[in-house]
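J.: sequence first, then the predicted structure:
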Amino acid sequence: MSTHDPDPEKPAQPTPLDHAPAPSGPGTGAKLAAELLGTFLLVFGGVGSALLAANFGVSDNGTSLGIGFVGVSLAFGLTVVAGAYAWGPISGGHFNPAITLGLAAAGRFAWKDAAGYIVAQVVGGVVATTVLFVIGLAGPDGWLAKAQSGGFASNGFGEQSPGGFGLGAAIIVEVVLTAVFLFVILGVTHTTRGTPAMAGLVIGLTLTLIHLISIPVDNTSVNPARSIAAAIYGGVPALSQLWVFIVFPIVGGLIAGLVHRALFDRKTA
């Protein structure tokens, strides 16, 4: 053995890399910025498509130029796909207070961080609808007034429901569909049983399906930040019904989080 070879009985000497700090993940500020940007994209894309493109009129030959319910549903889903892949690695890609609280109930997110996420999400949503409002100020005569009198793509029931559905229907779809949404999120992002690489696409397609089901019922919330952001420009009727679209998506998210934890993530001895 060469005199330059290390003694196998002697412990290896530490190198400078052994004393280097371990790489850290994104900081709190970065996570909150990611949630704000992701929610901005979701609301700007989804509510914006509903306001600007859903009912654009018809061409000279009578063909509809609007994207309709299907187009708006796809817009909400596509924004989630884009946001999940762009900012999900930073913050987890919640973009929704009901999802944040549901993930906390499922044990996948720290309760202590929930308030900051929710504030960032609400701010992101409000910035998005404010930009849409400013766009409307420069729109055709009467466009903004018509958009606001129509609720500014807010959620609603009774007279504010696209299909005339009542309060009970709105409560059921918000609880059930938010729970379904969170069940899918929890399943597809599971570290051992899920398929995280496909998570953004699966979650976005699920949100598209949810909108296809429930736009006629209450214009689809499943996201209090989206509902708050639209209602502040939707007038008194939208604001008076806003509580439903804050409370019941959260209820659905909490139910799904607790049930998923009990059924699928229960610790065994």
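T.: Happy to help now that I have it.
J.: okay, CA-based contacts and neighbour counts for the rest of this
T.: OK.
J.: is G139 part of a helix or strand, or is it coil?
T.: What DSSP: H, G, I helix; E, B strand; the rest coil gives for G139 is coil.
J.: now do the same contact list for it.
T.: For G139, no contacting residues are found, by CA atoms under 8 Å, 6 or more residues apart in numbering.
J.: so it versus A147, what's the distance?
T.: Per CA to CA, to the nearest Å, G139 is found 11 Å from A147.
J.: wait, doesn't G48 sit right on F133?
T.: No - at 9.8 Å, G48 does not count as touching F133 under the criterion of CA atoms under 8 Å.
J.: next, the one to line up against it:
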Amino acid sequence: MNKAIAEFIGTFTLVFLGCGAAVVAGNLVGVLGIAIAFGLALIGMAYGIGPVSGCHINPAVSLGVLLAGRMSAGDFVKYVIAQCLGAIAAAAVLYMVVSGKLAGYDLAKQGLGQNGWGAGYQGEYGLGAAFLFEVVATFLFVTVILGSTGAGAPTANAGLAIGLTLVVIHIVGIHITGTSVNPARSLGPALLVGGNALSQLWLFIVAPLIGAAAAGILSATGALDAKST
């Protein structure tokens, strides 16, 4: 139960602070500021809840860990449920905060930092580009996670390496998809915003899971294990 609570809190923090930076301060801090917000939120949680649950805070990461043989199927299910609930709660709290703006807040127009693609969204990239980016970015992200937390790795620095990787992924991906690489992060805002965000949610579930599965399977083969010389 401690692991599930930790994953709930960690995912809540990532979505609330990361999406919150985009919604509340995006016009002030820009792409770089939003990317740093997501990365720093992850770094903080890595050291805050990492000793409890490993700080997956992402169903794609949990899938990669599962396929790499580092967690049980039972724990995987508990993690994913806690992560999704944490993301939904974070989106709900974020909406309650921004709706308190005296000038009013149009949820349908201003959103909650939801992911997407196509006409009218960010750089207006197509479906193929969005799908490919999410698969590749998630594969790279989960590869860094599995490598930096594996046997023989300097795990004390893992949280920093993982968080900085997330920063770079956001810098590249914000204008493509808003950057998901995390089905739970996409689920929370999409459920509240509805419309295109909800109809496009499938991509931000399927593509990250494909990328994460590839990373997990690669790790399970031992292809990236350190070799003694």
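T.: Structure received. Since this is a predicted model, take the numbers as computed values, not measurements.
J.: TM value for the aligned chains?
T.: TM-score for the superposed chains, counting by TM-score structural alignment, normalised by the length of structure 2: 0.95, backed by 225 aligned residues with a CA RMSD of 1.3 Å.
J.: quick check: the aligned residue for A220 of structure 2 in structure 1?
T.: Aligning on TM-score structural alignment places A220 of structure 2 opposite R261 in structure 1.
J.: what of F8 of structure 2?
T.: That one, F8 of structure 2, aligns with L36 by TM-score structural alignment.
J.: need the contact list for A153 of structure 2.
T.: Counted by CA under 8 Å, 6+ apart, A153 of structure 2 has contacts G147.
J.: now do it against G39 of structure 2, distance only.
T.: Distance of A153 of structure 2 to G39 of structure 2, given as CA to CA: 21 Å.
J.: do the same with G69 of structure 2
T.: Here the criterion is CA to CA. By it, G69 of structure 2 lies 26 Å from G39 of structure 2.
J.: same thing with V98 of structure 2?
T.: Taking CA to CA, one finds V98 of structure 2 at 22 Å from G39 of structure 2.
J.: the more surrounded of these two?
T.: Comparing V98 of structure 2 with G39 by other CA atoms under 10 Å, the one with more neighbours is G39, at 25 against 17.
J.: these two touch, right, the more buried one and I171?
T.: No - applying CA under 8 Å as the test, G39 of structure 2 and I171 come out as separate, 10.6 Å apart.
J.: mind listing the helices for structure 2?
T.: Secondary structure of structure 2 by DSSP state H: the helices cover 2-53, 59-67, 73-98, 107-110, 127-148, 158-173, 183-193, 195-199, 201-221.
J.: of all these, which one is nearest W117 of structure 2?
T.: W117 of structure 2 sits nearest to helix 127-148 of all the helices of structure 2, at 6.5 Å, using CA to CA.
J.: the closest one aligns to what range in structure 1?
T.: Per TM-score structural alignment, the counterpart of helix 127-148 of structure 2 in structure 1 is residues 167-188.
J.: try stretch 182-196 of structure 2
T.: Mapping stretch 182-196 of structure 2 onto structure 1 (TM-score structural alignment) gives residues 223-237.
J.: check stretch 62-81 of structure 2 too.
T.: Under the alignment (TM-score structural alignment), stretch 62-81 of structure 2 falls on residues 100-119 in structure 1.
J.: ends of that stretch, how far apart?
T.: End-to-end span of stretch 100-119 of structure 1 (CA to CA): 11 Å.
J.: quick one: buried residues of it?
T.: Applying a neighbour-count criterion of 16 or more other CA atoms under 10 Å, one finds T100, L101, G102, L103, A104, A105, A106, Y117, I118, V119 buried in stretch 100-119 of structure 1.
J.: over to stretch 200-208 of structure 1?
T.: The neighbour-count check on stretch 200-208 of structure 1 (16+ other CA under 10 Å) flags G200, L201, V202, I203, G204, L205, T206, L207, T208 as buried.
J.: tell me which of the residues you listed is nearest to A231 of structure 1?
T.: Nearest to A231 of structure 1 among the buried residues of stretch 200-208 of structure 1: L207, at 20.4 Å, using CA to CA.
J.: go ahead and confirm the closest one touches T79.
T.: No - counting by CA under 8 Å, L207 of structure 1 does not reach T79; the two are 9.8 Å apart.
J.: for the spatially most central residue of structure 2, which non-adjacent residue is spatially closest?
T.: Centroid-nearest residue in structure 2, with CA atoms, centre = their mean: N182, separated by 3.5 Å. Spatial nearest neighbour of N182 of structure 2, excluding adjacent residues (CA to CA, 6 or more residues apart in numbering): N58 at 5.3 Å.
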